[in-house]
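**Q** what follows is a predicted structure for the sequence shown.
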Amino acid sequence: MSHRQILQALTGLLAALFTAMLSTTIVANALPTIMADLHGTQTDFAWVVTAALLANAVSTPIWGKLADLFNKKLLVQLSIVIFVAGSVLAGFSHSMELLLTARVIQGLGMGGLTALAQAIIGSIIPPRERGRYSGYMGAVMAVATAGGPLLGGFIVDSPLGWRWTFFLCVPLAVVALFLLQVTLHLQHVRRPARIDWLGSILLTAGVSLLLIWVSFAGKPDYYEWLSWETAAMVGGSVILLALLVLVESKVAEPIIPLKIISERTTALAIVASVAVGIAMFGSTTFLGQYFQLARGFTPTEAGLLMLPMIAGNLLGSVGSGLLITRFGKWKRFLLIGTVMVILGTALAGFINHETDMILVSLFIFILGVGMGLLMQNLVLAVQNTVKVTDVGSASASVAFFRTVGGAIGVSVLGAVLSSSVSRRVTEELDKAGMPTDGGGTIATLDLGGLPEEVQMFFRIAYAEGTADIFKIAAAVAIIALVAVLFIKEKALRRTLDIKPTSSNPVEPGLAGGAEMLHTGAMSAVEPTAVPASGSPASAAAAPDEAPRTDGTEKAGSTRP
């Protein structure tokens, strides 16, 4: 595909991704208001984010497997419809239970867009050229991430109210669906579909049980960290995940292909993705809360204060994408990215309720650059090591573990923040002669109705609790640095698929199609390349089409 054809194919896809990302981030600065309106607690706040991340995580591998088996275009459109349905339901929510249900539906749709966007790019663009287009995707995500909190804050402060932060995505989704229908043309050959439903159930149950345990452990109204409930939940989660590994090693079409994630580059990229997910989602989720509760800014102002981090994200993703395409080197950007994430989170670990906002902006800018360097390039490193027929599953696996890390991060750090705020406020109230009857103080998000003196106690506690979160995130990000250090850099191939070799034979019956896929992609970039077998370097199979099994070329597919 020419540069123009690729851009045309990506137009609708990027529009869909923009819609989903905007609809996700637009609620960031609205959450404190939503929690106050629906009488939610700090735990509820964390679960509004965690519910969407969890649904995103557990559905991403399923979407990735479906992308390898079915028409990617129809799957993208389906994921948009699911996401819009969740957004509309969230807009009409009048209770925390209904809102959490809506967030789960939104997460299912977002999981599809996350997996399918990467899979489609991996299906039509060789890794050497992919950095440039991944940079475009990163730019779209950065703009959506920047515009979301700002737009959400404006809507919350306007007569429209917080419900329109969910409703706004509906017209945008209609436009995205239209653009996808017009611009994205992917041929598809129907293949036998076998979905690993047992693996999906075990995956969902194991991860969910772990997150539920983390969210409620240590809270007075629930159970202690060391209790029979903890033993039951953690033990049950371990058993379920062990059964998952066993099932995945036996089934023909595993939801998480062990042969892929056990490859060195993929395994290390997954470790880094989990650590980055914890550091990134866990720390940045509570930034808007810090600006509003600890510093007293309005939702609109909180959105503006997030711009330095988004600018850094945009710079890191677009800049690294262009440089990787030009020079073909990618590991250095992963190293720089992890170092900057560690530095940004570590510096943010020293903020309080009086820190100069210029310093806060600098800290989150550094964090944003690091995230921009890491997000797309970890996926690129993995896609470079797998066959084109596995690119959906491989991309989804990395996205899955990153999102699981994010869900764990939000749950754990949300629990840490809630406990920290409650403890600090209780201590300050006791010192001021306003005892809490020994029952502790709930980390409320509705400060408006509290006395001024008590409000100040909460603002200081939220600032110090947020600093604690960033310190934990910095420590976790060190794990990502260690993993990246051990990743072995492999030259980015200029072909869509891996060239068959004696050590990497093609499956029987697929030799002709795989050879055509390799030689066609090679001929588009390197006209002089001829495969060792001597077969003519004709056109590649269609990007979303399974290799032909008869070894013949499809009529009309030849390109010069």
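**A** All right, it came through fine.

**Q** for the rest of this, base every contact and every neighbour count on C-alpha atoms.
**A** Will do.

**Q** W47 versus D68, what's the distance?
**A** Taking CA to CA, to the nearest Å as the measure, D68 and W47 are separated by 32 Å.

**Q** okay, now T284: neighbour count?
**A** Other residues within reach of T284, judged by other CA atoms under 10 Å, total 24.

**Q** scratch that, M1
**A** One way to gauge burial is a neighbour count; for M1, by other CA under 10 Å, it gives 14.

**Q** try this one next to it:
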Amino acid sequence: MPTESTALPTEPGTETETKAGAGTGTKAEAEAKTGTETGAEASGRMEHRRVIEALTGLLLAMLTAFLSSTIVSNALPTIIRDLHGSQRQYTWVITAALLASTASTPIWGKLSDLVSKKLLVQLAIGVFTAGSVLAGFAQSMDVLIVWRVVQGLGLGGLQSLVVIVIAAMISPRERGRYSGPIAAVMSVATVAGPLLGGVIVDTSWLGWRWCFFVCVPLAVLSALVVQRTLNLPVVRRRVRIDYWGAALITAGVSVLLIWVTLAGSEFAWGSGTSFALAGAGVVLLALAVWVESRVAEPIIPLRLFADRTTALATVAGIAVGTALFGGAVFLGQYFQIARGYSPTAAGLLTLPMIIGSVLSSTLSGILITRLGRWKAFLVVGSALMVAGFGLLGTIDHTTDMVLLGAFLFVLGVGMGMTMQNLVLAVQNTVAPADLGAASSTVAFFRSLGGTVGVSVLGAILAGRVGTLTTQGLADAGIPAGSGGAGIGSLDQLPPAVATIVRTAYGDATATILLVAAVLSIATVVCVAAIREVPLRTQSGTQRLAGERAAV
């Protein structure tokens, strides 16, 4: 679609420097003396100082998003007990936010190709803040799940837009230079979230509600910093939002997730209800594909999948999301319920994974910038993920904690080398006009995999815990009905029964981590099949400006 008008940001001091140079020679000489600042601005290049300033606000927003995602994990057992929830609701507190984030990600991404990225980041922060405040005031599990949906809508925007804006500012080749701070923020949030959540829950005068309230000041601060520092070219064009596509994708994904979450517990997998939900989800998604193939501005442009890198990275992203979200989300539950650690200690026990992620992400980013090559890091990283999950699949309720920490470190190293670089491979390949849509599409399918992973692996865990609990009660000569209470009522069980249930959780966790290892194999296969393309040396904004200049 033709561009109607373009507004490029003006670097402070540029005009003065150019005029000063003009007084001593021609316009060309002036540009030469000022380092061709005017040409640089027109091309969309940002100075290192401007990038750092803008990155500060974006990293604050990213910190807010990741903190809110992880801070709840160690607090959930306490929340479930306080609000008298069940294992299914435990899963849905996480799934609800992931579902909303997943469904909204491609919409945020597509809008970033059409309107101001800065405005969208601020809007996402506002939605997230509102959801956080409301979730903090929830008086029941059902109400909490509803407000987690609102929180997830904002999270979907923050998680996708931050990556998109960074791609617009920084070239793929140079992005490794900034991967250290980005990885540090992600890792600090990942470890600080559970730790902060544990401290809040363990502090009597705070309570679990502050797990939601504590992110609000940080969100407001990030909005203020973004307002001051983030200035990107805005391509003004006639906006055509694919409402039907957005509605059908959201509905289809939601129905399928409801199906995989409830099947096996509320109704049998082979029942009429199961087939009806599965069929409805497939039909809705088929309609979504039909709509996306015909509208002018599809939420998920189908042409993206004609590119081999994007298609394979999408499949790899689904597997990564399923394994990571689905497996890692239950580690806090394992440490607290099966091993009896406090929420704070459970957060500390994830440090090996975080350290491994920070080290591998930072080092691989530096090497990628120097070499201009990325595929080897993706292959090694995805293989280490399989190894890490495979090793974790051998744990039980008595596993030595030092050994468990070593397994987590291996997984963390694989995560650090895989997550960011998978998106980098896609951003390096697609056209600049599709940068937002492509980035959000990969994020969408990764989040979709994560949402499905939490639901499916949660269902597997619940079924396995039930089987092991029944077996343990039978071996101890205790009536089976004595273990019917959920995790929200463990403290009310007789000590002998509670021990059996906790043991069941510890042993059952290995099952879902082993499933995660099997799923991660798909990532290795897809990454190995991706054709490596040397990293570009221009940012998304520069490439887009060059395309406009050539028209």
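**A** Right, received. Where do you want to start? The model shown is predicted, which means the values in this text are computed figures rather than measured ones.

**Q** TM-score for this pair?
**A** In this superposition the chains share a TM-score of 0.89, using TM-score structural alignment, normalised by the length of structure 2; 505 aligned residues with a CA RMSD of 1.6 Å.

**Q** which one in structure 2 is aligned with N377 of structure 1?
**A** Aligned counterpart of N377 of structure 1 in structure 2: N421 (TM-score structural alignment).

**Q** just the element for its match, please.
**A** Under the assignment given by DSSP states H and E, the secondary-structure element containing N421 of structure 2 is helix 401-427.

**Q** spatially central residue for structure 1, please.
**A** Closest to where the C-alpha atoms of structure 1 average out (CA atoms, centre = their mean) is T403, at 4.9 Å.

**Q** which residues touch it?
**A** By CA atoms under 8 Å, 6 or more residues apart in numbering, the contact set of T403 of structure 1 is L53, L54, N56, A57, V274, G277.

**Q** how about those in a markdown table, adding neighbour count?
**A** Shown next, in a markdown table, are those (neighbours: other CA atoms under 10 Å):
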| residue | neighbour count |
| --- | --- |
| L53 | 29 |
| L54 | 28 |
| N56 | 30 |
| A57 | 32 |
| V274 | 28 |
| G277 | 30 |
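
**Q** find me the equivalent region of stretch 274-282 of structure 1 in structure 2.
**A** On the basis of TM-score structural alignment, stretch 274-282 of structure 1 is assigned to residues 318-326 in structure 2.

**Q** and the matching stretch against structure 1, how far off on average?
**A** Taken over the aligned residues, the distance from stretch 318-326 of structure 2 to structure 1 averages 0.5 Å (mean CA distance after the TM-score superposition for structure 1).

**Q** show me what contacts A205 of structure 1?
**A** S237, L240.

**Q** and the residue nearest to the centre of structure 1, how far is that from S320 of structure 1?
**A** Distance from T403 of structure 1 to S320 of structure 1, by CA to CA: 22 Å.

**Q** counterpart of F389 of structure 2 over in structure 1?
**A** By TM-score structural alignment, F389 of structure 2 lines up with T345.

**Q** same thing with L287 of structure 2?
**A** Under the alignment (TM-score structural alignment), L287 of structure 2 maps onto L243.

**Q** from T24 of structure 1, how far off is that match?
**A** Counting by CA to CA, the gap between L243 of structure 1 and T24 of structure 1 amounts to 33 Å.

**Q** compare those two (neighbour count), which wins?
**A** In this comparison of L243 of structure 1 against T24, neighbours counted by other CA under 10 Å, the higher total goes to T24 at 25 against 17.

**Q** can you find the partner of that one in structure 2?
**A** Across the two structures, T24 of structure 1 finds its equivalent in S69 of structure 2, going by TM-score structural alignment.

**Q** now swap in Q455 of structure 1 and tell me
**A** Under the alignment defined by TM-score structural alignment, Q455 of structure 1 corresponds to A498 in structure 2.

**Q** residues in contact with that match?
**A** A498 of structure 2 sits next to G483, L490, D491 when contact means CA under 8 Å, 6+ apart.

**Q** re the thing from before, which strand or helix spans the residue nearest to the centre of structure 1?
**A** T403 of structure 1 belongs to helix 391-431 when assigned by DSSP H and E.

**Q** my read: the match of L287 of structure 2 touches S200, true?
**A** No - the pair L243 of structure 1 and S200 fails to qualify as a contact (CA atoms under 8 Å) at a distance of 11.4 Å.

**Q** burial measure for the counterpart of A432 of structure 1 in structure 2, as a count.
**A** Pairing criterion TM-score structural alignment: the partner of A432 of structure 1 within structure 2 is identified as A476. A476 of structure 2 is flanked by 12 other residues according to other CA under 10 Å.

**Q** same thing with L172 of structure 1?
**A** When counting by other CA under 10 Å, one arrives at 18 neighbours for L172 of structure 1.

**Q** according to the alignment, stretch 525-534 of structure 2 goes to what range in structure 1?
**A** Residues 482-491 of structure 1 are matched to stretch 525-534 of structure 2 when aligned by TM-score structural alignment.

**Q** skipping adjacent residues, who's closest to the match of L287 of structure 2 in space?
**A** The shortest distance from L243 of structure 1 to any residue other than its chain neighbours is 7.3 Å, reached at L202 (CA to CA, 6 or more residues apart in numbering).

**Q** and that neighbour, what's its match in structure 2?
**A** In structure 2, L202 of structure 1 lines up with L248, judged by TM-score structural alignment.

**Q** tell me which element the match of F389 of structure 2 falls in.
**A** Judged by DSSP H and E, T345 of structure 1 forms part of helix 331-348.
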